[in-house]
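A.B. asks: Predicted structure and sequence below. I'll ask about it afterward.
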Amino acid sequence: MKHYLKTYIFKTLSILPDSLGSKIYHQLQNVSENKNIEAKLKSTENTLSAFGNIFANLKVDLQNKSAIEIGSGWLPISPYILLHKYKLKEIYSFDINKHYQKINIEKFNSLFSKTYKNDIAVSRNNSYSLPENVHYFPSQNIINANIPKVDIVFSRFVLEHVTPEDIFKMHEKFKQSLNKGSYIIHFISPSDHRAFSDQSLSLQEFLKYSSKEWDKIQTRFDYHNRLRLPQYLDIFKSLDLEIVYISHDNPGPNSPQEQKFRNLKLHQDFSKYSEKELTAGSINIVLKI
């Protein structure tokens, strides 16, 4: 879909009364998110393979660890894989929205059981058909929630959709609430997400706008903070969180994406960053409290 069509849809929804706009958005996204679940399962498994490899290199045994997931999304894909493949003990999943639907999770339970030859033991007292060791906390901002003491906090492609102020507050809460030695791992996609469905755009396309110009384009339905790698690091360092692992990629020399970036006229707000800092994508970072 061309980026301006998606922007038009989100802009239309944003001028409706909040409850109506959110309802229509939820219905549209529900249809989209529940298409091709097999591909989403595979994609998440690939991300969590990196999760497992990172902790293996850090010599951290994941078995029987407990974790908080930031951003539940539409299905419990990450919790199921972490419990099944890496033998975590408990997953507490927090989301500012309420996207889980029992009928969709029941279908996913069947798919997961068939794919991994692992029967999902659903808790009788769970209204979402989740296992006993997956705890869902919808419609909760984790900054204001009572969170359990866990060994690991993780997010998958969530942090780029959180305001810088809330990223700071979130990690401040983790530092205050969790035991020293706990880990926080984020998989961050800092690129312009419109470019994923519209190949005419650069992955850094949104860096040509001022903050005011970008705020006129995005809405609450597709918010992106546009933070560059050094800005994330500055937030974490300001809280004295130890950075124990970091990786990212950049466009290859003379690749189409590098050419698109070089053709961009960046806004002066981003002029202090190097090309590598501006184009750093697929950021994986582990913090230690």
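C.D. replies: That came in fine, so what should we check first?

A.B. asks: alpha carbons only for contacts and neighbour counts from here, please
C.D. replies: Fine.

A.B. asks: Helices of the protein, start to end?
C.D. replies: In the chain, the helices defined using DSSP state H lie at 3-15, 18-33, 37-57, 77-85, 102-116, 164-177, 211-217, 229-238, 256-262, 275-279.

A.B. asks: out of those, nearest to Val134?
C.D. replies: The minimum distance between Val134 and the helices of the chain falls on helix 77-85, with 6.9 Å, by CA to CA.

A.B. asks: name the helices or strands packed onto the closest one?
C.D. replies: Under the contact definition 3 or more CA pairs under 8 Å, 6 or more residues apart in numbering; DSSP states H and E, helix 77-85 sits against helix 37-57, strand 90-94.

A.B. asks: For the first one, which outside residues touch it?
C.D. replies: So that's helix 37-57. The list of residues contacting helix 37-57 from outside it, by CA atoms under 8 Å, 6 or more residues apart in numbering, reads Asp61, Leu62, Ile77, Ser78, Ile81, Leu82, Tyr86, Phe108, Tyr245.

A.B. asks: Put this next to the previous one:
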Amino acid sequence: MHWRIKGTLQKALGYLPGGDALHFQLQRRFGGLRDFSGELASKIDDWTIMAGHLRNAGREFAGMRGFEIGTGWYPTFPFACYLAGAARITTYDLNPHLRADLTRACVETLERFLPVIAEAGGANPEAVRQRYDALRERILAGDDLETASSGVIHYRAPADATKTTLGEGEVDVVFSNSVLEHVPAEVIEAMYRESMRILAPGGIMFHSVNCGDHYAYVDRKLHQLHYLRYSDRQWQRWNNAFLYQNRLRARYFVDEARALGFRIELNTATARPERLRQLASTPVHAQFAGIPPEELCITSVDFIARKPRTAEPA
């Protein structure tokens, strides 16, 4: 599909009554949800990457109190964290996208990933299997997430991740996966401030950000730096409620956390030769001219930002 067609269609759906339902049906028939098993496998891959980074940072899943920003249509990350032994996972979504049918499909499909979850999460395989069997039975019986997970998973939507109901120091890990690239800059700052408040001393944020042009996934003629051709005003023609892209570069997400007092312990941002070549052949708009090519070309970053254990000296 041509990217302009998709952008225009999504923008129109954003203004129509029932546009959310129509957009979901289009995703099921033509979008990422056509191959549910493949998409879920990709999410599990992302979760195992996060799990490795968290464990390298000294954060085990056993007993973990987590806060997820952006639940989505089905709760892959909360389920995987629960199966790995988390004590509590609170997951917020600005809009109530969670669907019972996809949640059931997620649980049933997760069975083949139990060994992966146990290994990546440092959990006992038998304990993972026991938790899974109980979860599956309850979800298929129609229980909500909190009941099905014995009180571990708390789903809140519509909910504002910049103003949570969580107490100060109540969370060990704040995390998101492919969410921050869809959030305005001022909201990201507010999320970081709230994360600093709810994190326990020494707690960490992990964010995986896909900051390339998402239209490249539907239009094979594009690469992920394509959207740098346009000014903010021009980009508004295709930016929309269903695929809002802030076009912030990888460095912004890390630097903003550092500026708010977090200590950066992981930053995977790398200028890949392929992206540098693509950038060299792209007529970049003047508003991006002040960003060095080695930063402008980066289209993904995983990072860990830790809340200091003690107050920084004035």
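C.D. replies: Cool, the structure landed. Quick caveat: nothing in here was measured; it's all calculated off a predicted structure.

A.B. asks: just so I know, which of the helices of structure 1 lies nearest Ser191 of structure 1?
C.D. replies: Judged by CA to CA, the one of the helices of structure 1 that comes nearest to Ser191 of structure 1 is helix 275-279, at 7.9 Å.

A.B. asks: on contacts alone, who are the packing partners of the closest one?
C.D. replies: In this structure, helix 275-279 of structure 1 makes packing contacts with helix 229-238, judged by 3+ CA pairs under 8 Å, 6+ apart.

A.B. asks: Once aligned, what mean separation remains between the helix it packs on and structure 2?
C.D. replies: In the superposition against structure 2, helix 229-238 of structure 1 averages 2.2 Å from its aligned positions (mean CA distance after the TM-score superposition for structure 1).

A.B. asks: okay, and that helix goes to which residues in structure 2?
C.D. replies: Following TM-score structural alignment, the partner segment of helix 229-238 of structure 1 in structure 2 covers residues 250-259.

A.B. asks: quick one: contacts of the matching stretch?
C.D. replies: Looking at stretch 250-259 of structure 2 with CA under 8 Å, 6+ apart, the contacting residues turn out to be 189, 192, 209, 211, 263-264, 267, 269, 295, 298-301, 303, 305.

A.B. asks: Can you tell me which of these is closest to Gln10 of structure 2?
C.D. replies: Using CA to CA, Cys211 is the member of those that sits closest to Gln10 of structure 2, with 19.6 Å.

A.B. asks: With adjacent residues omitted, what lies nearest to the closest one?
C.D. replies: Once flanking residues are discounted, Cys211 of structure 2 sits nearest to Thr299: 4.7 Å by CA to CA, 6 or more residues apart in numbering.

A.B. asks: What residue in structure 1 is paired with that neighbour?
C.D. replies: In structure 1, the residue equivalent to Thr299 of structure 2 is Gly281, according to TM-score structural alignment.

A.B. asks: Do I have it right that that match meets Ser189?
C.D. replies: Yes. Under the criterion of CA atoms under 8 Å, Gly281 of structure 1 lies in contact with Ser189, with a separation of 6.1 Å.

A.B. asks: returning to what we had before: so how many other residues sit close to the residue nearest to Cys211 of structure 2?
C.D. replies: 22 (other CA atoms under 10 Å).

A.B. asks: isn't it right next to His214, touching?
C.D. replies: No. With contact defined as CA under 8 Å, Thr299 of structure 2 and His214 do not form a contacting pair (10.2 Å).

A.B. asks: Need the residues touching each of the two.
C.D. replies: Overlap between the contact sets of Thr299 of structure 2 and His214, as judged by CA under 8 Å, 6+ apart, is given by Gln224.

A.B. asks: Closest to the centroid, which residue in structure 2?
C.D. replies: Most central residue of structure 2, judged by C-alpha distance to the mean C-alpha position with CA atoms, centre = their mean, is Asn177 at 1.9 Å.
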